[in-house]
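*Asks:* the sequence isn't on hand, but the structure is:
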């Protein structure tokens, strides 16, 4: 049978060139990718002009990436791919805190802070006290768990989006639980914000008639020896974008009440426990 390329046998021809010694997992992924990609091109009858536009779109997406911005993660997020990968890979047992997307604005190396310390370095926004415990599935406290937390500022921007305007590591910090699994820190009540819309992802959303807004939330990444890593959010109850998050990251169990308080240092209080699961035995 001919090995020359044709529209009718395009999948077989391309996948037939994969080497015999190729890693089995890579073979499975690339075979499926070629199959679905060629099927998509045939189904929509992609024109040459549309192909050129797609290449330009992906090229510009790469050019937008930097140390502080990941346009490809943003693209994955708005297409629902990030949440699908999360759902497939993090099927937590009942009772464990649900996970969601990491997002494009996590920064390694955030400073470790003392319990109760504030992550708000610019003093802007409505001050909020966050406190609770980190527990296992049996309700036992997890000591020495690390909570890496970050959020936007009162204007809806992360520090890396406004270098020179916000202090480095503004609204970021790492906190360690005590012997009773307790954590506490101060920050600001998050606000809704649009994901960066000045690049290819924003142009795509506009062309599709979709808004770029995310509901107000705090990011939390928790690690503890012997437990699965947890990437999650705390969403502000009542936010107008909970039902239409641009990156599909909202889960009902992650929506929390921000309680008004009359304390001298805070206007809001959030009390929330996180429950970690242990890795599944294979």
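*Replies:* Sure thing, it's come through. From a predicted model like this one, the values you see are computed outputs, not experimental measurements.
*Asks:* contacts, neighbours, all on C-alpha from now
*Replies:* Fine.
*Asks:* hmm, residue 90 is touching residue 99, no?
*Replies:* Yes: assessed by CA atoms under 8 Å, residue 90 is found in contact with residue 99 at 7.1 Å.
*Asks:* so between the two, which is more surrounded?
*Replies:* Neighbour comparison, residue 90 and residue 99: the larger count goes to residue 99, with 24 against 16 (by other CA atoms under 10 Å).
*Asks:* tell me the spacing between that one and residue 214.
*Replies:* 16 Å (CA to CA, to the nearest Å).
*Asks:* ditto for residue 10
*Replies:* Distance from residue 10 to residue 214, by CA to CA: 40 Å.
*Asks:* tell me which of those two has more neighbours.
*Replies:* For the pair residue 10 and residue 214, the greater number of neighbours falls to residue 214 (25 against 17), based on other CA under 10 Å.
*Asks:* count of neighbours near the residue nearest to the more buried one when sequence neighbours are not counted?
*Replies:* Spatial nearest neighbour of residue 214, excluding adjacent residues (CA to CA, 6 or more residues apart in numbering): residue 245 at 4.9 Å. By other CA under 10 Å, the residues close to residue 245 number 19.
*Asks:* wait, residue 245 touches residue 215, no?
*Replies:* Yes: with contacts counted by CA under 8 Å, residue 245 reaches residue 215, the gap being 6.2 Å.
*Asks:* show me the strands in the stretch 1-150 of the chain, by range?
*Replies:* 127-135, 146-150 (DSSP state E, counting those that start in this stretch).
*Asks:* what about versus this one:
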């Protein structure tokens, strides 16, 4: 007596059941996790990873290529280059984490990605000082205020500023140990600050490694729009990591790391060499620019 074979629908149901059972077994393996937050992350990560594999019907060849890609990311990562952060950046995960972590509060200045080129113990500069320290580029007068969300000044706020030179490189990307185009100062008693820097220029993220190959394969540009980095800290206020972007500049609609926000696009106003500088500085006939960036800090979470 012959037996009737399962219908295609039955086979699909059996396959789905096997896939779900595996996910459930992995979830059960985390049941002994005593840290509630870690348990939440592990369970959610498992659900999403397994759902991804099922949705795209990942092949074993593709899985192997993915593992090889991650190994290559690790191979080029060292104390000066973090390719895993770069990978997070180009997927927008870094920026999404920043967005989730910095809840909207009134008109507080929006945060954006930190970037890999911050350096501790930058030189202190006085108000009206020049952070460029010989870095190439057009001089830029930068000024503004630091206030809270009700408009009160935040005197003494520490303002870190750093940027790339006119060639698109940060000082740490050179091999000669230079310290340039970075510094910090403190808001005065009225919350004001002012300094000289450089008019920012666009530059590519490092794209000579596996992340660059991924961008090329997907037809994406490695370019970041011109920007100026800020980190602002003050007692009782939420620390702010952000940058401002040049209005009308290239790549604001295609930032490789998704860091651009409309509120951070700012006017860098070109000034001819004939116009006097705000502090009377002699620029030896060079043109310059100026920008105003008023910073609003949210209160720190209780």
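*Replies:* Nice, thanks for sending it over. All values derive from a computational prediction rather than experimental measurement.
*Asks:* how close are the two chains, by TM-score?
*Replies:* The TM-score (TM-score structural alignment, normalised by the length of the first structure) is 0.92; 275 aligned residues with a CA RMSD of 1.7 Å.
*Asks:* coming back round to it: translate the residue nearest to residue 214 of the first structure into the numbering of the second structure.
*Replies:* Correspondence of residue 245 of the first structure to the second structure, assessed by TM-score structural alignment: residue 255.
*Asks:* equivalent analysis for residue 119 of the first structure, please.
*Replies:* In the second structure, residue 119 of the first structure lands on residue 131 (TM-score structural alignment).
*Asks:* distance of that match relative to residue 117 of the second structure?
*Replies:* Taking CA to CA, one finds residue 131 of the second structure at 15 Å from residue 117 of the second structure.
*Asks:* which one of the two is surrounded by more residues?
*Replies:* Using other CA under 10 Å as the criterion, residue 131 of the second structure and residue 117 rank with residue 131 on top: 26 against 16.
*Asks:* quick one: contacts for that one?
*Replies:* 125, 180-183, 195-197 (CA atoms under 8 Å, 6 or more residues apart in numbering).
*Asks:* output those residues as a markdown table; include the columns secondary structure, neighbour count and distance to residue 166 of the second structure.
*Replies:* Shown next, in a markdown table, are the contacts of residue 131 of the second structure (DSSP: H, G, I helix; E, B strand; the rest coil; neighbours: other CA atoms under 10 Å; distance: CA to CA, whole Å):
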| residue | secondary structure | neighbour count | distance to residue 166 of the second structure |
| --- | --- | --- | --- |
| 125 | coil | 16 | 21 |
| 180 | coil | 22 | 12 |
| 181 | coil | 25 | 10 |
| 182 | strand | 27 | 14 |
| 183 | strand | 26 | 17 |
| 195 | strand | 21 | 18 |
| 196 | strand | 20 | 15 |
| 197 | strand | 29 | 11 |
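*Asks:* how about the residues you listed in a markdown table, adding distance to residue 293 of the second structure?
*Replies:* Listed next are these as a markdown table, based on distance: CA to CA, whole Å:
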| residue | distance to residue 293 of the second structure |
| --- | --- |
| 125 | 18 |
| 180 | 21 |
| 181 | 18 |
| 182 | 17 |
| 183 | 17 |
| 195 | 12 |
| 196 | 13 |
| 197 | 13 |
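*Asks:* pull the most distant pair out of these.
*Replies:* 180 and 195 (14.2 Å; CA to CA).
*Asks:* now the strands: where do they sit in the stretch 201-302 of the second structure?
*Replies:* Going by DSSP E, counting those that start in this stretch, the stretch 201-302 of the second structure shows strands at 203-204, 223-224, 227-233, 240-246, 265-266, 269-271, 288-292, 295-297.
*Asks:* so for residue 143 of the second structure, which of those sits nearest?
*Replies:* So among these, strand 288-292 is nearest, using CA to CA, at 5.0 Å.
*Asks:* average offset of that closest one relative to the first structure?
*Replies:* Comparison of strand 288-292 of the second structure with the first structure after fitting gives an average deviation of 1.0 Å (mean CA distance after the TM-score superposition for the first structure).
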